[in-house]
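> Sequence plus predicted model, see below.
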Amino acid sequence: MLGMLFNEKECKELDYVLRKELDEMLLDLSDQRLDQNIRHAIANRYKTVFRMYARFAPQKELSKYAWGGRYSQSKH
């Protein structure tokens, strides 16, 4: 395990960066044009980033990014 200390400004920046990354990944996961393997990789990355965000996000904010863990699969 790795520990890090951040000041208030850095915490706000990390919060912003993680939220934007989660938003982008949710958008990508909803894109039916992406290949199944790419969507799977994004889903795995989403889980990791979400766990990072969950360590310090308020419950109200966290619920906005709760994702069922399933991405709709394209039927080709």
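Arrived safely.

> going forward, measure contacts and count neighbours with C-alpha atoms only.
OK.

> All the helices of the protein, residue numbers only.
Per DSSP state H, the chain carries helices over the ranges 8-29, 36-54, 59-64.

> Please identify which of those is closest to Ser72.
Closest of the helices of the chain to Ser72 is helix 8-29, at 7.9 Å (criterion: Cα to Cα).

> Name the residues that touch that closest one?
Contacts to helix 8-29, defined as Cα atoms under 8 Å, 6 or more residues apart in numbering, come from residues 34, 39, 42-43, 46, 49-50, 53, 57, 65, 71-72.

> ok, second structure coming up, stack it against the first:
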Amino acid sequence: MLGFLISNVEQKEMEYLIKRELEELLMDMEDSRIDTVVKKSIKERYQTIFNLYRRVASQQECLKYIPKRTYNQ
């Protein structure tokens, strides 16, 4: 296990950067023009980044970034 010490300001900056990345990935997952193979890769990346976000954000903030379920995925 690795440790990571950051200040509160650095934590807020990380939250901001991760949020922007999660928003971009969510938009890409909803884009119908993107191929299913690419979407699978996007979903894997999203899961990794979301797990990182869970370490620095509150539970309420994390709920905002849970992707919507669709039946055609």
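Alright, I've got the coordinates. The model shown is predicted, which means the values in this text are computed figures rather than measured ones.

> for the helices of the first structure, which one sits closest to Leu2 of the first structure?
Nearest to Leu2 of the first structure among the helices of the first structure is helix 36-54 (12.3 Å), distances taken as Cα to Cα.

> So what touches the closest one?
15, 18-19, 21-22, 25, 28-29, 62, 65, 69, 71, 73-74.

> Average offset of that helix relative to the second structure?
Comparison of helix 36-54 of the first structure with the second structure after fitting gives an average deviation of 0.5 Å (mean Cα distance after the TM-score superposition for the first structure).

> Quick check: the two most widely separated of the contacts of helix 8-29 of the first structure?
Pairwise distances among these were taken by Cα to Cα; the largest, 29.5 Å, belongs to Leu34 and Ala57.

> Now stretch 36-46 of the first structure: buried residues?
The neighbour-count check on stretch 36-46 of the first structure (16 or more other Cα atoms under 10 Å) flags 39-40, 42-43, 46 as buried.

> and what of stretch 26-38 of the second structure?
Here stretch 26-38 of the second structure shows 26, 28-29 as buried, counting by 16+ other Cα under 10 Å.
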